[in-house]
Every structure is written in C-alpha cells, then in structure tokens.
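Asker: can't give you the sequence, but here's the structure:
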C-alpha cells in the first residue's frame, strides 16, 4: 500500500525531508533482517521506487557493504537488491554503472552463492546492459564472459540461471554496442550444445534455439565471418529430425489450420521453435551460406529409413522455401518436387504431413515455375480428396493429414496460372463438392472444402460462372446458421469468405443479377455482428463489402454510411485488450528467483494519477481483434479504390483513425494501415472537389514524411509497404507529390538508404565494421528483395519528374544500381538491376544520349549472361530502348549491337529472350532505319515471328510495321504476306492487347485501301480462322480523327526517320 501510494512522484515530494530520511533509513534497517521472501521482495521494490524518485547515495553504499561482507546471507541480499532495484529504476543507475559492475563481477565468481543468487546477479547484469556505452565495453565483456562460464558450471544443478544468461545474451545481441564481438563464437557454440541436448528441459532448449535464430538475424556478418552458419543450421536441422512427442507436431506451423494448431500440445514446441529459427536463418543468410551445409544433410535424411529423419528433411525444405525461393526455384525445383511427391504418398503420417507442408510452401513461393508440374501434382491431390470423401461416406474419422492436404490444395490453386488450372477445374470441383454433399463430412472438412472453392475462384475467375449457383446453393445451408449461443460459426465465416472471393472473381458481368441479394445479406449479417460484438463476423462482412465494391463501384454508395460507421468503431475499438500484470508476466522467474514484478517506468510522470495501471506491465490484444483491425484497413483501401467519388466524403472521416494505426504495436496492422492511408491520398488526388484537394494537401505531407520515417526504422513488411506506397503515390498522383518541399529529397534518400542497406530491418546486422568482405557482400534473398522494392520506386519517380529533371538525378541512381552488379551478384539482383535501368532509359527518352556510354557496356555484358535467360532478356530489352532513344550517341554503336543480336538469334533458347530480340530489332529499325541494312535485318526479324511468350511486345512489332508501311519501305512491302499472316495469328487472341489490336487494324485497313488485290490473294490462301480475323481487321472502324491543330501539325511534319522514332512506340513495355 505504501508503494502504491508513493508511485506518483508528487506524493513522494509532498513528504517532509525528515519523513523521507526516516523512511529510507528504516527500510535499509529492516530488509537485512527480514526472513519472509514475499515481504523482502515488497521491501526491495519500495526501495527501488524511492531510488527512482531521487538520488540515494546511502543505498549504493549499503549494497557495497553487503557485497563485501563475509556473511553469505548478506552477499545474497546485495545481488538480490541489485536485481530488483535495477528492474525498478535502471536509468538512475547510469552514474554508478562502473562501480556496480565490479560488484556483480565478484558475485559471479563467488562459489559460495547458490544458483538462485547467481540468477539474481545475471538478471541485474541484463537490466544494466540497457545502459552500456562504448566506455563500458571492456568491463562489461569481462562480466558477460563470467556469466557464460558460471552458467555452464551451474547447468547440472539448476537450469534457471542458464535461462537468465541466454536472456542476457538476447539483449546484447540486439544492442548496437558490440559487447559480444570477441566472444560470439564461444557464445554460439554454448547455445548450440544446449539446443541439441535432449536431456535438458524444453524451456531451456527453446530459449537456446531462439537465440540461434536471433543471433543469425542481428549478427549475420559475424556469423559468416567466423563460419558459424554451418554449425547453427545443422544444429537446428538435427532438432527437426528428433522424434516427435505429439501425434500432431506440426499444428503450430500450419498457420492456416487453427484446428490443428489448437489440437497440437506444447510437447513439440522445441521442434516448432527450431523450424521457425531455421526460417529466420533462411531469411537472413545468403542461399549459399545456408544451402551448402544444409542440402547434403537433407538429402541424406530423405534417403534414411528413420521416418523422423525423413520428416526433418521435409520440414527443413518447407522452412527454407520463403527465404531461398529464387535459388530453389531456379536450381533445385525438379529434384525437390520429385522428393515431395514421394513424401505425400508416404504411409507414415508425420512424413506425409511434413511433405504436404513443404508442397504448400513450394506453391506459395516457387511460382511461376512450380505450376509447370501440375500434371504430376494434381492427380496425387485428387486421390487424397477422393479418400476424404470415401471416409466421410463411411462415417470414418477425418483421414490423418487431411488438413495439410487442404492447405496445400488451397495455396497451390491460389498461385496457379489460370490456363494451367482450367483443364483440371471440373474434376477438382467434383471432388470438393462431393465432400460438401456428404452429410457425414465433419464441419472442419467442410470448412476446408469451402475454402478451396474460394481459392479456385480467385484463380479461374469468370470460368467459375457455370458452377456459381450450385456452389451458392451449398453455401446457403451455412450462411445463416449460428451456434447455440447465437455467435457465428467457422462454417458461416468461411462460406462468407468464399462468397466474397467468388463475387470478386466473377466480376460485374456474371455477378450483377445477384449483387442486390448479396448486399442485403451482408447488411443483415453486419447488423447482427455489431449487436453480438462478433469481431470475426464483422471483419468477414467488411471483406464481402469490399468484394461487392469491386463489382458495383459507385452504386454501393447508398450502403456506405452503415458500413463506414461500423468500420470506424472497429478501428477505434479496444475490445480484446488484455492487461498483463507484472507478476503474471514473469511467473517462471518469480517461482525460481523470488521476484514479484518488473516495473515499466516510462510515462509515469504523465500518468501519475492512473492508479489502475500501477501493476500492469503491458497489454496484449487477442488475435481476432488484431485481425479485425487489419482487415478493416484492407477493406477501406479497396472501397477507396473501387467506389471512386462515392467514397471521397468518407476519407476525411476515417483517415485520421486509420493513420493512428500506423503506429500500432502489431506489425501486420501497421502495414495494412500504411497501405490504406496511401490509397486514400491517391484517391484524393484524383478527385476534383475542393474538399478532396484540401485533404490531399494535408495528408500527402503527413504520409510522405511518415513513410520516410518507417522505411528507416520499421520491420521488413512495413518497409516494403512504405516503398510500394511511394511508388503508388508517384503513379497515382504524379508530379504533384514532388511539388511539396522536401518530398523529392525524402524519396531519394529512402531509395539510397535501402540500396545501401542502411535501414534497421536489413538483416539487422549491427556488427558492421566497415569492411567490404564476403560476409557483407553475400546477401540474403530477403535483403535483395527489399532493394528491388526500392528500385521499383525509381521509374515512377522518373515519370513524375519528367525526362529533363530525371536526367539530373539519374547519374546518382545509375551509380547506386550499378554497384549492385558485382561478380557474385545473384540472378535476381542482376535481373532487376538491368531491367530497372532499361525502364529508366524509356523514361529518359530524348535525354538518354549522355548516358549511352555508361549503359551500353552493362547491357551488352548482361545480354550474354551464361546462367539466366531473364537477365539476358532484360538486357536485350535495354539494348532495344537504347536504339530507340539513344539519338546520335548510339549510331556508332549500331553495327556492334546488330552483330551481337545476330549471334544471340542463333544461340538463344529462352522464349522471352528471343521475343525481346525481335522487339529490340523493331525498335532499332523504327528509330534508325537510314543507318541500317534493313533488307538484311527485316527478313531475319520476320523469320522469328510470331512471338512465343512476351506478347506485350506485339504492340512494338506491329507499330513498327505500320510506320514502315506508311514509309513504303521496299523490304516490308516485299514481305507483306508474312506480315499479314503474323497479324492474323495474333489478332483477337490473348496475344494482342488493345493497342496492338489498333495497330493491326490500322495496317490491314491501309493494305486493303492501297492494294486490295494483294489482300484478296492472301485471304484465299490462308486458313479460314485467319481469313476471318483479317477480314474483321480490314472492316474495322478507324478511330476518330485528331483535333484540327494536331492534324495540321502532322500534315506539315516531314516523314523522316526521327518521326518514326517518335511514333513507333509511345511507351515501351515493361521489363520482365
């Protein structure tokens, strides 16, 4: 009661000096004689509180006296007091740090102290580590060494001090002060031994395993430099290969399977922690540093007769897929899928489950390549689905591993290309619908089956239309069904989610007649969700409204007031906030060490009268409420995107509340909020109303500044959202973004910092010593991807600036991106750097010539990249754009470029690269024909048509043909039969977009008008399908004529090659 009363500093200050002195003196006199543990703890915490309020020299003197006493009990009391006081008022101890560290150093060497007292000493060291500066490093390193040494000594007696030691190491590994630098190898080896020691308690092993993941994230450079990566990876893999204690050891790992997560006990938390630590290693180590030690071990495990080792092999593959996706996709996919196909047909459940998890991860992260294996994978999946249906009909329990199967099916379908899934659509739906139609099928299996239908719809889109009514008839039985207490059921929620996905996928044409009914259903369920305070039903209704908006657009506006009111309440809601009491949050320490609480001193001066929070260490929020906030933000973003002007009045109402969530403690909520406020700014920029423009003027400043802050300080997903936000703002609002003071500089600084790896989230490696060694050059794929996100801001920035202004900043960008092209750069890095620079050439346009001398060697070298067709394709794309925009600077280089392209024609096997050769030749011919041997080049180009993969370049090809035809180019006229046949092959197919269609129609109309007999002859000698297409193109209606002024200007413009360069291609297609 006294401590609670004195917690606000103003209450302490009201006491007389005599009372203060008497209280301090009395406390020091009493605590030494107190034998009851709980009373002693309460006294110590009161002492710590008073020390927080004002200096107390006598207290430190008292601790020193106790520490040097010959009586063991007094020495125990000294470290106990330090552990409690440092928890209460660590900041006030900074002036005394150099005198306190020797006290703790001596205690750690005191062989007479029991393990509990050593634990107190380690806790005190951990608290004081928050105060370390460069002047304390040497002393602190000595103390930490003794912590590790004494922990090893005490391990056979008591694991708790070791647990505390690792807690200290976790604090230090995240610190920017390199305390562990010299001792990291020994520290890591210590934790590796703990991790693989099956005789230790699970809690200590989990702590050690977590540290291995943490140290890999924050000290990657030291880990690689000291060659510790192999030891860490193999230790984690050995844990994955241990015998599972639980029948369902993968439950927690199956994030989309809450049923199995719930049914999994904590018995296999060691295995799950090791899996998550391996995932961390894959994200932060380069593929070489991870895969070189791991893959031989995985191969041996998969060939083993020990099913636990086989299980470990598949789990390892599943966990590294995200972090090493590019390497696995391009180098190992065929072998990996053969292994997984064997695993998913295993008779052993745990092997089958882990293989299915690996398959689902492959489907998630190894696209698009994995889709080419659908012929092997889908029959296996269909067999499993058939077994589930049979089991349900027979009244048997759900087959083992069925939940993993549905997870794999769902992820696989979501990521398959539409044309790959369509041939399998009917048999897949037959199997899934059959499961739903069996009355005995468990609720959980039905939920999974309904979820698969939604995933299929997202992939096949309008091709789902023939099945819509049948599916909805099955969903109706669940959409309005409640639990006994009136709450929503998992089946109802999943049915709503699938209805949302089908609504979004089918689009307006197919869903229009059902839109009214779906809207009324959503409104009635939302009303029920609000009354029942059901966050899961609310968020699912929001997603349904967002799907409806994608179909109804502004026609949804009359329903928005009710929806927005509910969404605002969800944004502001504090439902699900659970206070964490200080004594509860450290229960394990309390039991072993006698501590009662850790105090959070921040903000007390500003909340002195808030008596209710004195013993609250913090707050947590239940997952369902976090997800509601995240989904509310996502739905608001989609409403802003879809409803146009109808949503503008609501942006002013909700933007402030969404923006507050950008600072929310949960990373997923922050990311969703940031993406949403960015879309709000884009929507405001497009609105002509005065209110929208005033709001835009305010929020664009706020959002640009906030993104600049978050890119440097936040986690990976929020940083990528911020960089995408910059790209979206520049694309959606254009040059207006850059009119505000400091915006251009802020965006350029973010791009620079990310490319130079100067942000907090880029491997978090605070150990940089300035050396440019292998450890710093060898990047994790996640770091490479982050740099790619930064590069994706460059082209929108260039377009917003315009060619002339962009040319002033391009040397800086060229230097930044060019530095990424090192001898050991990965294929992913080489591809995006070359592709990004190529797109910059297109943005520079007529400002490109000064940069030809720098860009040409990069493109020429990359065009012959021996290991990557994607790199070659992007480089060839760049060469074509240099030919188009290079002006006089490129003319002397044309012979060399043409020779190079000619050689590539005979050697290149990759379809996209050969298509880009065609496009490059078309661009060069269109811009520089008078400097080229067109009679030689054009036939070579025609022989390579039609394009095989990069169909966007058809626009380039036929625009060039149209221009050459208007110029009466003799070689083209001699080969018009080939040109027209190619046009017929492309016209009105998926290979031709709107602009390409227009170019073909223009060309065919001109031929029909100039030489009708030539066209008639060709039509008589081609296939009926092609004849019909050309006839349609020739009979098409020309576009309306341009305005008179533009037509007059065009009439007097000379028909020269420079005109061709300007008209061949208004915008180049994007690099791959």
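Answerer: Happy to help now that I have it. For clarity, every value in this text was computed on a predicted model and none was experimentally measured.
Asker: From now on I want contacts and neighbour counts done on CA atoms only, so please keep to that.
Answerer: Noted.
Asker: what separates the helix or strand encompassing residue 185 from the chain centre, distance-wise?
Answerer: According to DSSP states H and E, residue 185 maps onto helix 184-196. Offset of helix 184-196 from its chain centre (Cα atoms, centre = their mean, to the nearest Å): 30 Å.
Asker: Could you identify the helix or strand that succeeds that helix?
Answerer: Next helix or strand after helix 184-196 toward the C-terminus (DSSP H and E): helix 202-218.
Asker: Could you list every helix and strand in contact with that next one?
Answerer: Under the contact definition 3 or more Cα pairs under 8 Å, 6 or more residues apart in numbering; DSSP states H and E, helix 202-218 sits against helix 160-173, helix 184-196, helix 229-240, helix 269-284.
Asker: chain center to the helix or strand following it: distance?
Answerer: Per DSSP H and E, helix 202-218 leads on to helix 220-225 as the next helix or strand towards the C-terminus. Relative to the chain's own centre, helix 220-225 is displaced by 24 Å; criterion: Cα atoms, centre = their mean.
Asker: Count residues in the vicinity of residue 520, would you?
Answerer: 12 (other Cα atoms under 10 Å).
Asker: put this beside the first:
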C-alpha cells in the first residue's frame, strides 16, 4: 500500500487540478483502510522525495490530532517508535519541522511519562557535542513543550539549567532560537522554585538575542516574544533586569538597518514595561534614555518618494494596522502619559518637544505636534490647568504651516485636545470655530485624506460645545447638507453624516429645523444595499442613533417603529460586523425613546445579538506552514461514529502548528457594542425583557474573561445593567399577591416560552446554514417570523410574574462577587474602572437590596479600600516597590476616584451605625488627598467625596448623629478647601460645608458663626459663578437645618442678591425649598424681600432649570403671596421687563 500511497501523494503536488481532484478522491478512499497508519509511516521514512516525506508527516499529524482513540494500540506504539527514528535519520529541515509537529500532537495524547523513548532522545540530542544534533533536539523540545507544557513541569529545573548552557552557544543561533521558544512556552507554568533560575537567565538571554539579530532578524523578532510572556506571566522575574532590557530594546529601536518588525517589537516591549512597571522605569532613571531614543524615531522622515501611512492620499480612513516604528514610538509616549505622573514626564519631555516644534524640518515639527496630541488623554488635568492656552496656540499656528504633513498633524492634535481636554477647550470656541470653518471652506476636495483629518478636528470640537454651537449652526448644516446632496465622493458623504451626529450631540433640539432633510438623506443611504455603500450605511446608522437620543422624543418617536424594522431588515440582508453593531446601537437608542416599539421584536433582536456574542467570526489562526492537505481534514466526517464531533481530548487543544490567534477589530467592536446595547435594552424595556434576561445574562457573563479588554469592560457593564433592570421590574411589581396569583400558570407558560425560544435558536442556525438554499426568500422569512411571532403572541398576552426579591438576590449574588473579583485581580486599569462604575450604578439603583447578603458591605468596603491603598493587580499592588510618592499618573488617580464614588453610595444604602466602622477606615484615605501638596484633581475629589458622604447621611437612620461625630474631623479639611486657589476645590468644599450643616443640624450650631464668616469673605471676592451658586445652596441648607443659628436679617438679602443661579441649576431645588420653608415660618421676612424673589423667579419659571416639583413649589408660594399681599406682589411684578412680567403672570395665574 505504501507504494500506491506515495504515488497518490506525488500526484497531489502536480499543477493540474484534475489530477489533484482524482488523487484526493483516491486518498480519501485510502484513509478508510486501517493500514493507512503503517503505510504513511513507511512513506515518511522510506520515500526518496523530501516533499513526499513531509506530506506523509503532515497527514499523520492530522490523523493523530483527530482520531487518536481510533488508532489501534499496536499502531500507536509503532508510530511512537517510527516518528523518533525518522526524526533522527532525517536531514531535511522542512521534514524535521513537520516531524516535530507530529510529535507535539502525539504528546497531547501520549504524555511523556508513557513515551520514555521521547525523553531519552531529547536528553541525548540536546546535550550532544554535535551542534546539529543539539539544534535538532531543541527543535523537537520546543514543539513538544509548546504543545503541552504541563507534563514537563517536573523537569523545568533541568531544562532551565540546559538553557543556561545553550544560550552561551553563540555560534549556534538556531539552537538558541529554539531554546528561547521553549522558554517562552514554559514561562506561564513556572513556579516559585524556578524563578531564581529564570531570573539568572535574563542577561544571557539578552546577549543571545543580540547574536540572533545578526543571524536571522525574523527569528529574533519571534524570540523577543519571550519578554512579553515574562511580563504577562511573571513580571517579577525581569524586574531586577529592567534597565538591561530597556537599553537592549533601545539599541534595537534606534538601529535603522534592522527590519521594521524587529524595531516595532522592541518599542512595543518598552511600552509594555512602562505599563506594568512605570515606577521602576522612573526610579532607575530610564525615562530620559527612552525619550532620547524615541524622539528621533518619531521625527524620522520617510524614505525619498514615500510618505508616512497616515499622510498618504489614498482616500482610505487611515491605516489602522500601521505597524511602523514611528507609530509605535508615538505609542510609547502615549503609554508614558497614561502611566506616569505628568509632573515628572513633562519636565523631561517638553524640552524635546519644543526643539522639534522650532525645527526647519517638517517631520520634526510633525513629531512635536504628534507628541502633544498623544499626551492629551493621559495628562488631561495637567494640560488643562497649566498648559492649555500655550499648547492650543501652538496647534492653531500649525494649521497655517506651509507643509501639509504638519497641518495634518495639527488637525489631529486639535481633535485629540477637543476629545480629552473638556470643558476648558470649549471656552476657546470664539477663536477656534471660525478658524476651523475657514479651514474647511479652503480645503481641496480632491485631497480626501486631509479632509478626513479636518472633519476629525471639527467633529471632536463641535460635539462638546452644547448651546455654544447655536451661532454656527446655519453655516455648519448648510455645509453638511450640501455635501450629502452634491458630493460625488462617498467618503465625503460619510464624513458629513458623521459630522451631523456630532452637531446633534451639541445642538440637540435646536437641530429640529434641519431634521427632515437629514432623515431623508439617511433613509436613502440605508436603503441602498450596494457594497460600495456599506461604510456610508454604517455611519448613517450611527448618526441615526445619535439623533434618536438628542433630537427629542416628540420628534423621533414617530420614526421609532420604522427604525427597528429597518435595522432588522439590514441585519437579515447584510453580513457585516460593523453594520450589525451600529444596528444594535440603534435598537438601544430607540429603547430610550420608545421602548414599546422594541417589545414585539425582542425575540428576533435578542437572537441575533446573542449570536453576535457567541460568534467566533473574525478569529484567525496563524499557521506556521501552509496546510496543503486541509481538504482532507474532515476525511472521515461521514463515519457512522460521528467523527465530526470533537472528542473531549481535542475540544480545548491548540494545533501545534498554530502560531497564534488574532481577532479582527470589527468583531471585537461588535461584541463590545452588543454588550452595551443589550444592557441598555434590558433596562429600558423592563418587564418585556424578562423572558430573555437569563439567556442574555449567561452569554454576557461568559465574556467577562474574553481576551480583549474592551469586551470584558462592556460585559461587566451589561451585567450591571441587568441587575438594574431586574430591580426596576421588581420595584414596579413588588407585591407578593402578584406572585401568588400567577405563579402556577405563568411558570408553565414561561417554561414553554423558553423551550420554544431554544427551538427557535436551533431553527435560526438551520436557517443560516441550510434554508438559504431555498430559492424563495419570502417563504424562508415567513417561516421563521411565523414561529417567532406565534411564540411571542402566546406569551405576551399573559401577565408576566412579578420578580421575586429572591430572583434579584440570586442575580446580585453572581454579579457583585464577579465585580469584586475583577477589582482585585483584573490587570487592565480601564476594565477595573468600568467594573467600579457598573458596581456604583448597581449600588445607586438597588441600595440596601445590594447589601443584603452577609458580609457584602464588608467586601465592597474592602475592595474600595484596596483601590485607595493601591493594592490591586492593575495598580501593581503587592509588588516590589514601596509607593510613598504622592505623584501618580492621572488615570491611576481616576481609578481611585471611581472607587471613592462608591463610599457615599454605601453610606446612603444602610443605617449610619452599620456603615460607620467601615467609614472610619475609609475617611483617612480620602482626607489624605486634600493636602495642599496633592494635585488639583486629588483635592477636588477629596472634598467632593466628603461632601457627598455627608449628603448621603441626611437621609439614613442615625445620619445626624454620625455627621455630628465626624464634624470635628471634616471641618478643617473643608474650611481649607474653601480657601483653595482652584475654583473646583472651593466649589466642592462649599458644598461639603452646606451638606455638613444639613446632615448634622443643631449638632454643629457652634460652628455656624465661623462658617458664615467664611462664606461672607468668600462672597466678597469670588468670581466663579458655580462657586457662588453653591454658596447660595449652602446658606439655604444651613437655614433649613438650624434657622436659629443664622442671622437672617443680614444673610437673607445677601443670598437673594446672588439669585438667579447661573450655572449649578440643580441647586434651584435647594434654594426654592428654602424660600418655601421660610415663608411658612417667617412670612413677613419673605414678603419684605418679595421684589428680588419675584425677579429671580421670573428667570427660572417655565424653564428646564426647575424640575416639576420645584416649579410647583415656587408657583404655590408666589400665588399665596399674590393673594395675601397683592399690592406688594403687583409692585414687584411691575418692575420686571415686559417678557418676564408676562411669563411670571401666566405661571401664577394658571389654575
């Protein structure tokens, strides 16, 4: 049989398709014969043709991988002997490589202890005096260890000692290469006993890599993965050698004779080190050497006749896969900004930036601007408070540079500033908007790449303007609508559609006059299904979602049902991840406006969304060799034993010739946006979503360990939304009577519904795979839709059961522990921020319900304490470095702010006596951040959190006594804050003093004179209107809590003189509640000041500045004054301007 088999394999190498097809059929038939294993072995060892020997080895590997259990014991034992024999006698590297991969697959099934001959061969060959034998042995070792590292753990010490020798064999770079690959595979499984040995290898590893670079840059690039693996798995191994690793990577990064991929690998390694060990990098004074190397890379000009990828005029959106050294140099600076204290970074970075900006070389000027751009996110507070004006001036000057490369970089920087430096950057609206509009009008439309950057800057700036956009609205909309109607370039239309979304975010209801032509254009784009329209369609969906959220419920609601149907039609007709995720975002936007429109379609909507979460589309396995014989991979799938179903042994394994996996960004974005949308839909649709909650939760819950951090963050966010949704439904149907009345019939109906839902799921998958063969599409769609609507109709007419508290507790019992586990153990800081944000939202919604489980309050308090003490994994907690430095990266401070926001939420959820022991431990950690040496952001956070805690104590049992006990500790901090140089700190401190007065009442009466004197001094010189607004509210809180302690004759007129409030409109509730209380207890005083009261009221009545309850309180007060003191009231009204007089009279006279 071996002779025939060799002939068939030879035919498969022919360049004739007919011969290949015939040989394939013969080969499939041969694979039915049990003698195929010994026949392939004979070919693998006996053929004179290396290509045929390799083919036989590949086929054996495929057979072993899939059907090991079906191979007879005799054949297994024979195969183990033959593969080692073949490996020893083989001279061709490609065949040896395939043999090593075959061995690796066998090791998955036949552990090394049951294959002693393998160990003998490895031991002999890796220690051989013959360099070739050592090289071959290390090849085999790298493959088998990579395939199944765990069984080799007992031998790790031996192996590490061997590697110490091999890494010194500098004349055998290939041996060193396989040695490093093996070390990389072992790293994740290394125990503490091997750490010292591994640590000792690092200097030799660096020397070996330097020699490997000279021999083979491709192999060196692969081998450098060892640093990533060490940092990912056991960063403490490399901490003593960080300086050596950084200097090695800098040498590689700076060497322009090396390949881009190798230099990128080195720069990526530096960025990763900074992410994980920024404190060590600073402590070892590595910041300056890194910057001195990175800046020349960032400012290098491209080769003559070429452009940087982002500057190419190709009409594309930009190269998202830009893997150039220059791109990664910018990433290094971006990582520094995110993970280092800005004070330390800017001290060394800005001189280099200034030199670049002043250069005659346009690429150096571009580098300076790019550097400023990537600093904006991580160092936002530092730039906003200290450098914004000068940096904005530099960027604006760059927009008139004589070189387009520089102008493009300036636009990018302005877009980054607009995105990350709000709200301060919007204060420059009068200067920047005319500049941007003028720039847009002068653009050459042929240069679409440059137009894209101009739109990016304009969009990001407009989006946050709010009402400030109004004067520019006619010009902006005329420009955008003209582009939608007239532009032939689809990219320009796409940019205009995106810009309309940004305009809508700022203008909101003011966009209503332009809504009809915008919607008409969007509908046209969304119903044109040509492939070239895909990007425009996706953007149109995105903008439609923004309009749903911003234009106003009355305007958008009539379109809601049509939008839902449009989205379903698109997802049925077009298989595109970007289009799907934007459709899901549209569904969630519609749920905020008209949730009832979604209810009839929730079966279809949740089904496609859960398929998106389950899908593995976009996951690509990178193979080390071409699978010539992939057509035979399902060779026996029609066997009676059902080989198509994976055996348990192969279900979770990775093919040894798989070098790694990657997931396309579009599919990651799809999963992320699906989680976000599913959570929001669940919350907004309420009871209608209950039948889908369990299956949705299960699928989202599985994604909490997804490899990509954005998906993990979104999954945790959705889990929090599900808890809030469950609580909302429970609140709406809390009575036990509802449970009793419906429990029997409804539970059976819901069981039926779940059964039919799973049935529908199966049919959907059949629809995807098989029913597409039905030529009449209407029949297929009607069939699927008919079943789903029948199921839904049967259930929807039956009142859903109220949600039992136990069901909600069950959900909280899964979600909150998973949140706490992530806070402690998640490595990515952004994910932990998302988890804390989700947990805070759950605490705010569910309050005491979230803390019913024994020990839950303690666990959450402990998690908050751990973050504030920097003890979590994402803060490099428990590491080798003592962290007594008050300076930290802004995002590290932001993480602590998210944790601190949980404290007042806990305080409002339980009686004060229950929380006080935990509060006593947390308060010092918050108060420490109020010191004058701390950053403005820290001081603001500290006093703001103290104020929120005091505010929470107002409404809980025992809160007054608790606030009274805390007053002596908190007063000095808040008083110092009122005198702070920063307006935000002053504002939060004033709020905190008012909250203290409100919470403690008469218990702090002795402090009233000091507080009033402090406020009087502040009022005499304060320029910031928000601070003045909060001062008014603080005085009102003092009056309402302990009126006897306030000299109203002096305070009340001064208070009224500051009205109406100008910025903090939420405090109108406090102010007018105080007026109503004063009127009820001291009407003469209120009537004596009726003129300023009427004047202030005329500015807020009938506006959004008052909530309905406060509006009603004020109207009732004014009516009573008008009836009882008509002469004084009418005199006050007559003094008003005509428009305000009319508005106030109408409000008061309404019944």
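Answerer: Sure thing, it's come through. Remember, it's a predicted structure, so these values are computed and weren't measured experimentally.
Asker: can the helices and strands packed on helix 202-218 of the first structure go into a markdown table with extra columns for distance to residue 491 of the first structure and mean neighbour count?
Answerer: Converted to a markdown table, these look like this (distance: least, Cα to Cα, whole Å; neighbours: other Cα atoms under 10 Å):
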| stretch | distance to residue 491 of the first structure | mean neighbour count |
| --- | --- | --- |
| helix 160-173 | 42 | 23 |
| helix 184-196 | 41 | 19 |
| helix 229-240 | 34 | 22 |
| helix 269-284 | 28 | 26 |
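Asker: will you turn the ones you listed into a markdown table that also has distance to residue 879 of the first structure?
Answerer: Output for these, formatted as a markdown table (distance: least, Cα to Cα, whole Å):
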| stretch | distance to residue 879 of the first structure |
| --- | --- |
| helix 160-173 | 47 |
| helix 184-196 | 49 |
| helix 229-240 | 41 |
| helix 269-284 | 34 |
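Asker: and residue 1034 of the first structure, which of the ones you listed is closest to it?
Answerer: helix 269-284 (55.4 Å; Cα to Cα).
Asker: Please tell me which residues of the second structure the closest one aligns onto.
Answerer: Mapped onto the second structure using TM-score structural alignment, helix 269-284 of the first structure spans residues 324-339.
Asker: Check which residues of stretch 58-75 of the second structure are buried.
Answerer: Neighbour-count burial for stretch 58-75 of the second structure flags 58, 59, 60, 61, 62, 63, 64, 65, 66, 68, 71, 75 (criterion: 16 or more other Cα atoms under 10 Å).
Asker: Among those, which one lies nearest to residue 140 of the second structure?
Answerer: Nearest to residue 140 of the second structure among the buried residues of stretch 58-75 of the second structure, with distances taken as Cα to Cα, is residue 61, at 14.5 Å.
Asker: List the residues that contact that closest one.
Answerer: Neighbour list for residue 61 of the second structure: 101, 102, 105, 106 [criterion: Cα atoms under 8 Å, 6 or more residues apart in numbering].
Asker: Give me the buried subset of the residues you listed.
Answerer: 101, 102, 105, 106.
Asker: and for the host helix or strand of residue 105 of the second structure, what are the contacting residues?
Answerer: Counting by DSSP H and E, the element that carries residue 105 of the second structure is helix 93-109. The contact list for helix 93-109 of the second structure (Cα under 8 Å, 6+ apart) reads 50-51, 53-54, 57-58, 60-61, 64-65, 68, 83, 86-87, 90, 136, 139-140, 143-148, 649, 655-657.
Asker: Check which residues of the helix or strand just after that helix are buried.
Answerer: With elements assigned by DSSP H and E, the helix or strand that comes after helix 93-109 of the second structure is helix 116-126. Burial within helix 116-126 of the second structure, assessed by neighbour count using 16+ other Cα under 10 Å, is assigned to 118, 121, 122, 123, 125, 126.
Asker: now swap in stretch 432-452 of the first structure and tell me
Answerer: Buried-residue list, stretch 432-452 of the first structure, by 16+ other Cα under 10 Å: 432-436, 438, 440-442, 445-452.
Asker: Which of the buried residues of stretch 58-75 of the second structure fall in helices?
Answerer: 58, 59, 60, 61, 62, 63, 64, 65, 66, 75 (DSSP state H).
Asker: From those, pick the one nearest residue 18 of the second structure.
Answerer: Distances from residue 18 of the second structure to these, taken by Cα to Cα, are shortest for residue 59, at 21.1 Å.
Asker: need the helices for the stretch 401-550 of the first structure, in chain order.
Answerer: 402-415, 418-421, 425-437, 443-460, 468-479, 490-532, 535-552 (DSSP state H, counting those that start in this stretch).
Asker: ok so, going back, which of the buried ones among the contacts of residue 61 of the second structure lies at the shortest distance from residue 768 of the second structure?
Answerer: Distance to residue 768 of the second structure across these (Cα to Cα) is lowest for residue 105, with 33.5 Å.
Asker: Double-check that residue 622 of the second structure belongs to a strand.
Answerer: Yes: assessed by DSSP: H, G, I helix; E, B strand; the rest coil, residue 622 of the second structure belongs to a strand.
Asker: Just to check, it is in contact with residue 660?
Answerer: Yes: under the criterion of Cα atoms under 8 Å, residue 622 of the second structure makes contact with residue 660 at 5.3 Å.
Asker: Doesn't residue 347 of the first structure lie inside a helix?
Answerer: No: checked against three-state DSSP, residue 347 of the first structure lies outside a helix; its state is coil.
Asker: Neighbours of residue 800 of the second structure, how many?
Answerer: With other Cα under 10 Å as criterion, residue 800 of the second structure counts 21.
Asker: So it, which state does it fall into?
Answerer: Per three-state DSSP, residue 800 of the second structure ends up coil.
Asker: follow-up on the earlier one: just the ones in helices from the contacts of helix 93-109 of the second structure, please.
Answerer: Under the assignment DSSP H, these contribute 50-51, 53-54, 57-58, 60-61, 64-65, 83, 86-87, 136, 139-140, 143-147 to helices.
Asker: before we move on, back to that, farthest-separated two in the ones in helices among the buried residues of stretch 58-75 of the second structure?
Answerer: 58 and 75 (17.0 Å).
Asker: Report the aligned residue range of the second structure for stretch 825-836 of the first structure.
Answerer: Taken onto the second structure by TM-score structural alignment, stretch 825-836 of the first structure occupies residues 934-945 there.
Asker: Equivalent analysis for stretch 909-928 of the first structure, please.
Answerer: Going by TM-score structural alignment: stretch 909-928 of the first structure matches residues 1023-1042.
Asker: And the matching stretch, what's buried?
Answerer: 1025-1042.
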